[in-house]
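Visitor: any chance you could fold what I've pasted below:
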Amino acid sequence: MCGICGKLNFNRQNPVGQGLIRQMMDVIQHRGPDGSGEFLSGPVGLGHRRLSIIDLDTGAQPMSNEDGTVWVVYNGEIYNFHELRTELEGRGHHFKSTTDTEVIVHLYEELGDQCVTRLRGMFAFALWDERQQRLLLARDRVGVKPLYYTNTGKSLLFGSEIKSLLVDPDIDRRVNPYAIDRFLTYYYLPGNETLFEGIFKLDPGHYLTVQDGRVSVEQYWDLHFDIPSSPPSFDEAVDGLRALLSRTVKDHMISDVPVGVLLSGGVDSTGILSYATQHADRPMHTFTMGFSGANFQDERPYAKLASQKFGTIHHEISMSANDFREFLPKYVWHMEEPVCEPPAIALYFVSQLARQSSVKVLLSGEGGDEAFGGYQTYRNLLTLEKLKSAFGPAKGGLRLGFQALGHAGFKRVGNYANLVEPTLAEYYLSRTATPYTPFNQLKPELYNSEFSALLGIQPQVMPTHKLFEQMNGQPRLNSMLYVDTKTWLPDDLLVKADKMTMAASVELRVPLLDYRVLEFAASLPLHYKVRGRELKRILKAALVETVPQQILNRKKTGFPVPYDDWMRKDMKDFVFDTILATNAGLDSYFCKEALTNLLQTHQKGKGYSKEVFSLLVLALWHQQFAGLSPSV
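Guide: All right, here's what the predicted structure looks like:
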């Protein structure tokens, strides 16, 4: 796990300076505290920060082929690099290290840009072809590893983090106002835009090439829901999934340093632990987080149960409201974009605990819900769509029924009244949002007239609408899984997972998001995943013999950080002062009176925790990134 950065000037007579590349590397030192390296050749400069995981002695980067005509900087892990190396050696390639990095160089010599199709793992890399004077950037299929870039017209800059790009004095920090609105619509930022105009994410499953000043982006992978006409029986599919998970977790444990497991107390992380202990050659370390204070839901008893079941060396840490508040500015600095993910802060602290315990690699259960249908949202909306079909022209009565239940105190059920008329593609933005979530209802009063007028000039096409169009004709469950795999996963969960673990200089691996697992899940009949009230049916069936029943059958809770209570009590003054501060930058978008009213309403416990946290991180983002000093 590492950090990469670099610059390519389109004018070949304009060399890239060593000073700039070193500054770009220095700002992401946390991603690779074990070493650094650079490659400079006329118009191109590549930089690398190293976190040593595989081949601790000879795996330094940048790395080249035998004659120094192909150079690469790379962040990630290639889990099939042993078989690729054997194949490449059979074709006459000579290796000078035992690292997975060198496989990319020689595979490129054989296949060119299509080398990415043979790589199984998480990766973001930049490869310079000296002979062709050509740059190749690539990102893994699901987007586990981030990669940002900007085209100034004179050069292309790239990096694992936006901060590297901002080091260049030619980069303007212009805020993208449409991205502000999109963040407040989704509570994260889906798609390839960032909050900076002209700075983009390379989409998952894509590669970018630059030659003679021409920049081109191509897609090399997508998730297809192709269910065979004669699918395996449920029991056969369960056996197949068990074998696949065993192989995948084994591959994800490849490392020359200790590997641990991040336990949330849920099914997915416990399932990963069950397979990891089968393949471990030393005692496994496990890590979990709890929270200081009374009346907070605590995952630690379930994590401890899993630890005892599998005989791990278990570590726990507790986070207080003060810990949470003090880390918030650093959370925003490392995330680089406002994302409504309070659990990310807990992830940092538990990753720091792992690092202090000499564990540099953590396995996580991220992705099981998106692959196998684990969110209650899926079940509830599928039920809603069935009711809408059953009521047909009488859907107005269904809406009135939902409204009546809402007035009777069933607030969550009452919320479905707004979803009766629109189609799933019109109302499902992601598992975090619909057009009727609070921010989308509050915008008319929150936005000031100038910002509202600006947004009206260029109506936005939501990225999720485009994805639904691509899934036209597919069952509703598959459509929701596809939308979340393409947006929620890379742009919220995975960017949080990468940025927070790397802030602690720890590598996080996600076996359930191996593309073979995703493709296997996508090929299954729908009822293998969701049936009635059963969620993740096949995954739970595959784990029933190993995961304790108390964990397998418990209600899904996520990672319940008590931030709502903290923001209304311990952090009240900090929240008000930060959001309403003159240097928060929010007066460019919002009416101050409306912001104050929202904060006061939240203080009364009226359920605006996500909205207040989103405004809080947006204010902190402006203080740190929008033209001010980018440091904490």
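Visitor: for the rest of this, base every contact and every neighbour count on C-alpha atoms.
Guide: Fine.
Visitor: for the nearest residue to V339 once chain neighbours are set aside, list the residues it contacts.
Guide: Nearest non-adjacent residue to V339, counting by CA to CA, 6 or more residues apart in numbering: Y188, 4.7 Å away. Taking CA atoms under 8 Å, 6 or more residues apart in numbering, we find Y188 in contact with 182, 338-340, 491-492.
Visitor: how near is G6 to V105?
Guide: Distance of G6 to V105, given as CA to CA, to the nearest Å: 17 Å.
Visitor: before we compare anything, build this one as well:
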Amino acid sequence: MSAADHMSDTRATTARANILGGIVYRDHLRPLEPGLAGALLPGVAVSDPPRTIDLLGGLLAGIGTSVAWDSSVDGALIADVDLTNGDEIQASTDGAARGLRRLHGQHGDDFVSRLRGAFFRRLYYTVTEDGIAFGSRVRGPLALSGSAAVDPEAVYAYLNFGTIPAPQSVYRDVRRLPPGHILVWEDGHAALHRYWDVAYSERGPGPAAAARAMYRQTEEAVRQSLSGVEPKQAGAFLSGGTDSSTVVGLMSRVTGERVQAFSIGFQEARYNELDYAELAARHFDAAHYTKIVTADEALQSLPELVAAYDEPFGNNSALAAYLCARLARETGVRVLLAGDGGDEIFGGNERYRRDCILARYHLIPAWLRHGLLEPLVRRFPAESPDLRGKARRYVERACLPNPERFYSSEFYVSQNRHRLLHPDFQAVTTADQPLEIARGHFRAAATSADLNRLLHVDLKITLGDNDLFKVVRTAEAAGVAVRFPLLDHPLVELMATLPVSYKVRGGEKRYAFKRAFRDLLPRETLAKVKHGFGLPTSDWLKAHKGFRELGRDLLLSSRARQRGYFAPGAVEELFRLHEADHTPFYGDILWTLLMLEMWHQRHGDA
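Guide: This next block holds a predicted model:
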């Protein structure tokens, strides 16, 4: 299949999802423009027409959403609601939107603090001379902003993070609401207000009491996530890791029913973790649905994946999440529970353990570090694979402050910008912008402990900007809803009160977690090395004819070159490095570039 054929296929792909949008003019007497609802809800094929509310000088529109007008408080609301305490909100009302509207009438902007949910969907907005427009898809506000100019700083951030961090969007004139914020439009002015953030205190109970509290709160989070869901329509992602296995195990205990669990595997042995998923499924007597994905099937599904994301998105595990959600949909499941968030609240990422090891260097007296060790290791060859090179690299990384140390092995594009990026693109981007984004979250964390600050950075970027976007959009594209019990805010708040030694201790990750769930999980699950839904995309770009041709046809095309992102010969050099490398490193970078180009041809050039 040629690249042109591949991209033309994506034009016919539509995602099934709840979508909302709205516009409020500064001039309340301004008449509504014809077809405004279509502009707010762009490019979506639906069987039902959008539900709308006409306002004085504005419009609210939605598909698959709840809308309400309440004359008693003189206001209207449109909502895409997925609350785990939704029954409480709707108990004395006639719908979620009306219930939320009344709640706002009673409590003002503080009403949002009374809601319980993951708050994981994105909301985009633009403020112009005419007023404000917002939507759950970026092209809604874009249609009313008057400009489709791509923001080079957002593209630069994407090339380093594989996603675009809030509050940026890929478009210069459209912003994204940051997590834990509300946007208030009043008297013709927009203002952002933070209503929630993680408050770290490290004054929690002792280890035994903490383990009991963790178990109880996690079990309650799973119970809340299943609220309002028919048991036969509920299921769970099961990668075989600790978090997804915990969710499946607690679902089994909470419901007393046989859990439907869904897993993806690959023909390539080093990426296939079905053995661990099957182990967990047997342990909990789950109804286990599995699928082995081939490179051909992955290539065929790629247009659907690209269509699901209206911004560039380079996380290759999105393809596995999409195929897994589609498998669940084919069995009749409508709601999937996911284990995302466990790493960031329990201390499960290998990067946290590595940083703790690097931090131990500072236990050596300063006079010995500065007077002997550092001058000594500077004499060693930096790239040497032997012990001397490792010693130098360890000391150099350990001497960096965080979050620089945390990201010292990442941001390849930023670290090589003068070699990789076109001079014109360098001129309109800020060299240390990716690191400055991380610094902002690191400094904003309400804690003095480095580990908690790093967890906070990952909550905002790795989870909020990346993993949640990945799972939500792929699930929507497959036709299922997704919930994240490990992000239930009472559980997150509990974990924030625990000392960092309960998260990583003596090089052991998830210290308290393992003690809380050792009677629930199989021993092998607790001992396994984290993998998740990894994909052999790097191998496919090298060895599979279809992927190899697609990558080269798109990334080396005149169309891609004319975008002006990369220096002449830079992409060709990445392909050469990828061919010579035995790790996925350069293949993952090429995948990020490929998803950017496919986004341009599917969305950005439209």
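Visitor: reduced to three states, what does A298 of the second structure come out as?
Guide: Following DSSP: H, G, I helix; E, B strand; the rest coil, the label given to A298 of the second structure is helix.
Visitor: what sits against it?
Guide: Contacts for A298 of the second structure (CA under 8 Å, 6+ apart) come out as L319.
Visitor: quick one: map it onto the first structure.
Guide: Matched to the first structure by TM-score structural alignment, A298 of the second structure sits across from F324.
Visitor: its match and T288 of the first structure: what is the separation?
Guide: Per CA to CA, F324 of the first structure is found 16 Å from T288 of the first structure.
Visitor: again with H206 of the first structure
Guide: 34 Å.
Visitor: compare the two (neighbour count), which wins?
Guide: Neighbours per residue, other CA atoms under 10 Å: of H206 of the first structure and T288, the larger number sits with T288, 27 against 20.
Visitor: thinking again about what came up before, the residue nearest to V339 of the first structure: which element?
Guide: Under DSSP states H and E, no helix or strand contains Y188 of the first structure.
Visitor: do L183 of the second structure as well
Guide: Counting by DSSP H and E, L183 of the second structure is part of strand 181-186.
Visitor: which strands and helices sit next to that strand?
Guide: Here strand 181-186 of the second structure touches strand 189-194, going by 3 or more CA pairs under 8 Å, 6 or more residues apart in numbering; DSSP states H and E.
Visitor: now whatever residue of the first structure lines up with L421 of the second structure. Nearest residue, chain neighbours left out?
Guide: Aligning on TM-score structural alignment places L421 of the second structure opposite Y447 in the first structure. Leaving aside its chain neighbours, Y447 of the first structure sits nearest to F590 (4.4 Å; criterion: CA to CA, 6+ apart).
Visitor: tell me the counterpart of that neighbour in the second structure.
Guide: Counting by TM-score structural alignment, F590 of the first structure corresponds to F566 in the second structure.
Visitor: is it true that that match touches H418?
Guide: No. With contact defined as CA atoms under 8 Å, F566 of the second structure does not reach H418; the gap is 9.8 Å.
Visitor: and the two? Which one has more around it.
Guide: Counted by other CA under 10 Å, F566 of the second structure and H418 do not tie: F566 has more neighbours, with 21 against 14.
Visitor: how far away is that one from T255 of the second structure?
Guide: As for F566 of the second structure, its distance to T255 of the second structure is 53 Å (criterion: CA to CA).
Visitor: cheers, nothing more for now.
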